[in-house]
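Undergrad: Pasted the sequence and its predicted model underneath.
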Amino acid sequence: MDAHSIGDIFSEALFIVVTMVSVIILPSLFVGLVVATFQAATQINEQTLSFLPRLLVTLLMMIVAGPFLVNKMIDYANEIFINIPTLIG
């Protein structure tokens, strides 16, 4: 096992983590921006008005994208387990 293969494993893991976080957090960020713009335009300073839509969008994205993200993690774990003999030897 050389440094190049370790770097490949970590870079692929990092890419999967960034993909998972982006899929869940970016829609929530967009909704938060829209709600904040609405609050600034109407001068409503209610904390639950900004929190609840972001929470709902985050939960919805976890429900919608959850199977995709779990399959991506399972595929990565299977790839690592299958490649253990080649990585060690």
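TA: Yes, it's here.
Undergrad: C-alpha only now, for contacts and for neighbours.
TA: Will do.
Undergrad: just checking, residue 32 touches residue 54?
TA: Yes: contact criterion Cα atoms under 8 Å: residue 32 and residue 54 qualify, at 6.0 Å.
Undergrad: what sits against the residue lying closest to residue 51 once chain neighbours are set aside?
TA: The shortest distance from residue 51 to any non-neighbouring residue, by Cα to Cα, 6 or more residues apart in numbering, is to residue 32 (7.9 Å). Residue 32 is in contact with 50-51, 53-54, counting by Cα atoms under 8 Å, 6 or more residues apart in numbering.
Undergrad: name the element residue 32 belongs to?
TA: helix 3-42 (DSSP states H and E).
Undergrad: Use this one as the comparison:
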Amino acid sequence: MSADQAIQMMAQLFWNSFLIAGPVLIATLVVGLLVSVFQVVTQLQEMSLSYVPKLAVAVIVTVVLAPWMLTRLTGFATSLFNSIPTLG
């Protein structure tokens, strides 16, 4: 395995992990920002108010995008397994 192949595999790994985790992270970030603004406006400082909506949104986004995430992940794993004979 050459250094170029290793760097290419790492780049694919990072890109796929970014694509798979990105939607959940972005959705929870947006919800967290909206809840924080709501807490500042209403001066309501309840700790569970920040966790419950983010958790609910993370679950919903994961359930909705799970087929796409799994397809992306299995495609990447398949390409890695198919490249094993060419590494020697």
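TA: Now that the structure is in, tell me what you want to look at. This one's a predicted model, so the numbers in the text were calculated from it and none came from an experiment.
Undergrad: Superposed, what's their TM-score?
TA: Laid over one another, the chains give 0.94 as their TM-score (TM-score structural alignment, normalised by the length of structure 2), with 88 aligned residues with a Cα RMSD of 0.9 Å.
Undergrad: ok, back up a step: in helices only, show me the contacts of residue 32 of structure 1.
TA: 50-51, 53-54 (DSSP state H).
Undergrad: out of the residues you listed, which one sits closest to residue 7 of structure 1?
TA: Residue 7 of structure 1 lies nearest to residue 54 out of those, by Cα to Cα, at 35.3 Å.
Undergrad: Tell me how far the spatially closest residue to residue 55 of structure 2 that is not a sequence neighbour lies from residue 1 of structure 2.
TA: Excluding the flanking residues, the one nearest residue 55 of structure 2 by Cα to Cα, 6+ apart is residue 28, at 7.7 Å. Using Cα to Cα, to the nearest Å, residue 28 of structure 2 is found at 39 Å from residue 1 of structure 2.
Undergrad: tell me, how many neighbours does the nearest residue to residue 45 of structure 2 once chain neighbours are set aside end up with?
TA: Using Cα to Cα, 6+ apart and skipping the chain neighbours, the partner closest in space to residue 45 of structure 2 is residue 39 (6.2 Å). Counted with other Cα atoms under 10 Å, the neighbours of residue 39 of structure 2 add up to 15.
Undergrad: now do residue 81 of structure 1
TA: 11.
Undergrad: what do you get for residue 27 of structure 1?
TA: 16.
Undergrad: what residues are up against it?
TA: 57-58, 61.
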